[in-house]
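Q: sequence unavailable; structure follows:
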């Protein structure tokens, strides 16, 4: 190969995996198909053999889940077995599948590897009431860990197609759709990329939230850190605050008040934190070095727990910069071509067709510049505003949209809102980009320390807690008794960031589109030029803080290079509830056994505690009249001096 020829290179692909939650309809053997008249035009219905066990009681218990347990096989396992069989017959690798897998084939080999197979598992947070004779079983499917390639998304499409053509499925507000993104099963996201990624998510959160159902940003299992005060970043804490804390001021012998600095973690853990995923000196690889000798050498450094350095500003980092080599040429002829720009310069490619309209727009004349002119024209008007109104105080919204069923846990019910102390964009970006000591600072700033899953972006795999459990090889965590044995499927998921805000869906186009968007967010955070990165951050801040700003999530996706995905989202957004509600929501009759009622204090109570024998027919008008009477009484109280 000649010296002038160069081999084209591409950046490493990011990895991803998805979790789909949905409900599968079934009936017991001997029960009639609720849609017998039109069943030829519907998907097959799962029929569970109704074989009662010897210890079954003649009367059903108060819980329908206990009723299901009277039969063998249990509906839960029977439904999962049918799904595994269907996926395997379609040629997909499925963990635990026996029928449909060709022995000694590539499919069989991947089915035995937990990271390369689809998993059909239980999820107790998914629930639904019985509808017109149908019973429903909640199911979660975990995809293999795959790299961001077209063939990977084709596998997702195939799996969703199998589900929607061979089973009667539905989704409701208790279902979610999660995406994990990372850089492979054995690598961790480097600190610089993680900083950029977290800052981008913080800045773009209100815009991205527009792609999802309105209840997801306030529901407990997917609530937004920009809406509720969930994270240290939302509490207005900085990168040093997550590692150190200030003790109450004390007095010395002369009566002078002094603030004593106390470490939240031991000094030896600070050294461990400094080693794993820390910023690298010039010339060092960006990957965490798993060499044990290098780890021990790092522990011997004395500056890693220096309080002055930890509490200093980010620019006090002192890398070993080598002396500059060479000097500027004394010949001016070599630089003549850069003296003045040519007036007759012609761009190498023609301008996009929409470039003239973009330049002429008066609304965009005062806006921050885009990284490049948009290559496509918008087909629909931009979404006004960025942050949705908080709907949790609207009783009419909560009653039908967040109907709570089943176990009684507060699965989808939002809690009382605690507004974050930090609401602006740029201060959060500043603190995240200033986390230059370790990736653990970013993880602790972005995670929910109280309940890990109660947030829309889960960064726990890069938190201080996770770093403490990491072994010196930098790859395997210590076993803590929760199913995360070193090298296991669960431990490898700790290398990822989880997107949890998407609502449950069985739309293959939307599922693959959102997965591509999640992958691109991480990829762009890693590869974007600093000037382009800050240009987009500035646009996001302008869109949220400037009234009438003309920049929305579709523009954001275009600036990330997601042209096809931007078109899909642009078509999706005008549909509103039709896009978010793929299936009709069902509110149980209050006289039903599994029903819950919404009381005067906005809390759920067990229906068995209510006298149901003389209850009137279930009518929404009754609630409306009660609300109207309450409103009239409130107005009367206000008028009374």
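A: Great, that's in hand. On a predicted model such as this, the values are computed, not experimentally measured, just so you know.
Q: switch to C-alpha atoms for all contacts and neighbour counts from now on
A: Will do.
Q: how near is the spatially closest residue to residue 414 that is not a sequence neighbour to residue 23?
A: Counting by CA to CA, 6 or more residues apart in numbering, residue 414 lies nearest to residue 219, which is 4.5 Å off, once chain neighbours are set aside. Distance of residue 219 to residue 23, computed by CA to CA, to the nearest Å: 19 Å.
Q: can you check residue 182 too?
A: 28 Å.
Q: okay, those two: which has more neighbours?
A: Comparing residue 182 with residue 23 by other CA atoms under 10 Å, the one with more neighbours is residue 182, at 27 against 23.
Q: surely that one touches residue 494?
A: No. In this structure, residue 182 is not within contact of residue 494 by CA atoms under 8 Å, at 9.4 Å.
Q: check the offset of stretch 358-375 from the chain's centre.
A: Stretch 358-375 sits 30 Å away from the centroid of its parent chain (CA atoms, centre = their mean, to the nearest Å).
Q: buried set for it?
A: Within stretch 358-375, the residues that count as buried by 16 or more other CA atoms under 10 Å are 358, 367, 370, 373, 374.
Q: grab the nearest non-local neighbour of the fourth one.
A: Same thing as residue 373. residue 355 (6.1 Å).
Q: what's the local residue count around the one you found?
A: Number of residues near residue 355 (other CA under 10 Å) recorded here: 15.
Q: from residue 555, how far off is it?
A: Taking CA to CA, one finds residue 355 at 14 Å from residue 555.
Q: give the buried residues for stretch 159-174.
A: Residues of stretch 159-174 classed as buried: 159-164, 166-174 (neighbour count, 16+ other CA under 10 Å).
Q: next structured bit after whichever strand in the chain runs longest?
A: Counting residues, the longest strand in the chain under DSSP state E turns out to be strand 15-28. Once the chain leaves strand 15-28, the next helix or strand it forms, by DSSP states H and E, is strand 46-48.
Q: helices or strands up against that following strand?
A: Using 3 or more CA pairs under 8 Å, 6 or more residues apart in numbering; DSSP states H and E as the contact test, the elements touching strand 46-48 are strand 15-28, helix 75-89.
Q: which one of these is the most hemmed in?
A: Scoring the helices and strands packed on strand 46-48 by mean neighbour count under mean count of other CA atoms under 10 Å gives strand 15-28 as the most buried, with a mean of 23.
Q: quick one: that one to chain centroid distance?
A: The chain centre lies 17 Å from the centre of strand 15-28; the measure is CA atoms, centre = their mean.
Q: again with stretch 153-163
A: Counting by CA atoms, centre = their mean, stretch 153-163 is centred 21 Å from the centre of its parent chain.
Q: show me the contact partners of it.
A: Contacts of stretch 153-163 with the rest of the structure, by CA atoms under 8 Å, 6 or more residues apart in numbering, involve 83, 86, 87, 90, 92, 143, 169, 506, 507, 508, 509, 512.
Q: ok, and here's another one to check against it:
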């Protein structure tokens, strides 16, 4: 008798990966190091195999040296902690199993418009290091921190305003369901201004990280560009062109196979059977078993739940309970105004002793935003600003949440969060129509942090993963309470609530303490202000 404990099915653990962007200075062996007298600096990288007449080719040698450094410490083969649960998952993720070293054309060091003269004495190579897909476990974040320490202690490196820290969050090879996408996008929308206070404000002037709250299609009021609504191309029937909205990007009900199953089972008869379960008044899960005979023994048909005689399918059924639907309706009527039903949530209580006062949410003018962008002009990544790119008025938290919770497919979520001309602080592009149909890497990319090669890299990665973890797993009342606190942190309510409080609510207590230290160290340089004690700011 087998007395082993059976494996309990459940949702897959979240996974993540990071992209570290930085610049590496280099010199030829005989060249003098202009910063050699500075104590504590690691050695400058010396290029020996690139001829002086072809110095522009030094990037290959520099990146190869960085690759060999990682390989020397086992980071090409021994660190990956993710175990594949199936051959399909291995096929999807194997290409992301190693540490990769490449370049990024958006990362650069301007030589002729730079306030540091010593910059012109070096050659510079742009480097981007991509971590493998790792599970959401503590050791994976410690590895990120260890790699940063290895890099900066071995060779001299520099991060400048053109560099970024990107964090991809997913669930292995599985795609987030529509319900999860609604929740993740709603929390990202609500929390974006708060989380921005934890990173250099110059990042908000970068054209590669546009603010969702004033540059997304939802903020500017631009018509949704949904590919599945467009006329089909030559040889492409409308049924196949709209496969994302009809099937792949639809929600997963309790008892149904995950989204990945649909990629292996998307014949037209299966899609049509699925659509029957999404008609109005039909709430049961979708099953498809062509090998099961009907009760009368005739033929092999899909096994479907009871289906009422309804002619028109319901587009984008709501999975919200009555309380959530009431809040969404009220938010739509309020046109973005902050509000709360009396007694809807218990009073908020601080769960951890803070070491800094609360951070006042910045409300920057157009001129201040343009000044942030001007700092990035020498690096070629300045946001063109309102005179070039359309900028909308922030519609507020609840108005945005109302639209996101009503999305009929995950590709509609991606379309509403899309920023025209470039990507936003959080990029949902992997869930756009073409990406869903092609089955591209199903991650959400957090792009709002500036380049960093210190402990904050691992901390910010943990924050991004923790935000998604809370969004998909928190009970509805706790989820809505956090969204409401984010909404009330802005005028006119000005609840004493900031990014540190948000991290505490997400149960990221260690990250909250590190965030306090980071804000304290950078507050004056970033132009942040404290909430005064009489305003409810506490210490």
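A: On my side now, so go ahead. Owing to the predicted nature of the structure, the values given are computational and were not obtained by experimental measurement.
Q: hmm, back to that, wait, which of the buried residues of stretch 159-174 of structure 1 is closest to residue 210 of structure 1?
A: Residue 210 of structure 1 lies nearest to residue 173 out of those, by CA to CA, at 16.6 Å.
Q: check which helix or strand the alignment partner in structure 2 of the closest one maps to.
A: Counting by TM-score structural alignment, residue 173 of structure 1 corresponds to residue 161 in structure 2. Assessed by DSSP H and E, residue 161 of structure 2 sits outside every helix and strand.
Q: who's in contact with residue 161 of structure 2?
A: 202, 203, 376, 379, 450, 451.
Q: want to throw the residues you listed into TSV with secondary structure, neighbour count and distance to residue 436 of structure 2?
A: TSV is the format used below for the contacts of residue 161 of structure 2 (DSSP: H, G, I helix; E, B strand; the rest coil; neighbours: other CA atoms under 10 Å; distance: CA to CA, whole Å):
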residue	secondary structure	neighbour count	distance to residue 436 of structure 2
202	helix	20	33
203	helix	30	29
376	coil	20	34
379	helix	21	34
450	strand	24	29
451	coil	26	29
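Q: how about TSV for those residues, with distance to residue 105 of structure 2 added?
A: Listed next are the contacts of residue 161 of structure 2 as TSV, based on distance: CA to CA, whole Å:
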residue	distance to residue 105 of structure 2
202	19
203	17
376	15
379	11
450	16
451	15
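Q: quick one: which of the residues you listed is nearest to residue 480 of structure 2?
A: For the contacts of residue 161 of structure 2, the nearest to residue 480 of structure 2 is residue 203 (28.5 Å; CA to CA).
Q: that closest one maps to what in structure 1?
A: Using TM-score structural alignment, residue 203 of structure 2 sits opposite residue 216 in structure 1.
Q: tell me how far that match lies from residue 503 of structure 1.
A: Between residue 216 of structure 1 and residue 503 of structure 1 the distance is 7 Å, computed by CA to CA.
Q: ok, back up a step: and of the helices and strands packed on strand 46-48 of structure 1, who's closest to residue 527 of structure 1?
A: strand 15-28 (15.1 Å).
Q: please work out which residues of structure 2 line up with the closest one.
A: Residue correspondence for strand 15-28 of structure 1 in structure 2, counting by TM-score structural alignment: residues 15-28.
Q: before we move on, what SS does residue 490 of structure 2 have?
A: When classified by DSSP: H, G, I helix; E, B strand; the rest coil, residue 490 of structure 2 comes out as coil.
Q: which residue is the nearest non-sequential neighbour of it?
A: residue 361 (6.9 Å).
Q: map that neighbour onto structure 1.
A: Structural alignment (TM-score structural alignment) places residue 361 of structure 2 against residue 385 in structure 1.
Q: my read: its match touches residue 544, true?
A: Yes. Using CA under 8 Å, residue 385 of structure 1 is in contact with residue 544, at 7.3 Å.
Q: mind listing what's buried along the strand or helix carrying residue 579 of structure 1?
A: Using DSSP H and E, residue 579 of structure 1 sits within helix 577-580. Using 16+ other CA under 10 Å as the burial criterion, the residues of helix 577-580 of structure 1 that qualify are 579, 580.
Q: what of stretch 274-284 of structure 2?
A: Across stretch 274-284 of structure 2, burial judged by 16+ other CA under 10 Å covers 274, 275, 276, 277, 278, 279, 280, 282, 284.
Q: now do the same end-to-end measure for that stretch.
A: By CA to CA, the extent of stretch 274-284 of structure 2 from end to end equals 11 Å.
Q: and stretch 164-172 of structure 1, by the same measure?
A: Using CA to CA, one end of stretch 164-172 of structure 1 lies 15 Å from the other.
Q: so what's residue 395 of structure 1 up against?
A: Residues counted as contacts of residue 395 of structure 1 (CA under 8 Å, 6+ apart): none.
Q: and residue 111 of structure 1, how many neighbours?
A: Using other CA under 10 Å, residue 111 of structure 1 has 24 other residues around it.
Q: so how far is residue 437 of structure 1 from the residue nearest to residue 316 of structure 1 when sequence neighbours are not counted?
A: Leaving aside its chain neighbours, residue 316 of structure 1 sits nearest to residue 309 (7.4 Å; criterion: CA to CA, 6+ apart). Remark: distance between residue 309 of structure 1 and residue 437 of structure 1 (CA to CA) = 10 Å.
Q: so which strand or helix has the match of residue 361 of structure 2?
A: Using DSSP H and E, residue 385 of structure 1 is not contained in any helix or strand.
Q: helix, strand, or coil at residue 159 of structure 1?
A: Secondary structure of residue 159 of structure 1, reduced to three states by three-state DSSP: helix.
Q: how close does the residue mapped onto it from structure 2 sit to residue 350 of structure 2?
A: When structure 2 is aligned by TM-score structural alignment, residue 159 of structure 1 is paired with residue 147. Per CA to CA, residue 147 of structure 2 is found 35 Å from residue 350 of structure 2.
Q: what residue in structure 2 is paired with residue 605 of structure 1?
A: The alignment leaves residue 605 of structure 1 without a partner in structure 2, by TM-score structural alignment.
Q: what does residue 428 of structure 1 give?
A: Using TM-score structural alignment as the criterion, residue 428 of structure 1 maps onto residue 400 of structure 2.
Q: try residue 90 of structure 1
A: Using TM-score structural alignment, the partner of residue 90 of structure 1 in structure 2 is residue 73.
Q: for its match, the count of nearby residues, please.
A: 13.
Q: check residue 537 of structure 1 too.
A: Residue crowding around residue 537 of structure 1 was assessed by other CA under 10 Å; the count is 21.
Q: now check structure 1 for the residue matching residue 219 of structure 2.
A: Using TM-score structural alignment, residue 219 of structure 2 sits opposite residue 234 in structure 1.
Q: which ones are touching residue 127 of structure 1?
A: Per CA under 8 Å, 6+ apart, neighbours of residue 127 of structure 1: 23, 136, 137, 138, 174, 405, 406.
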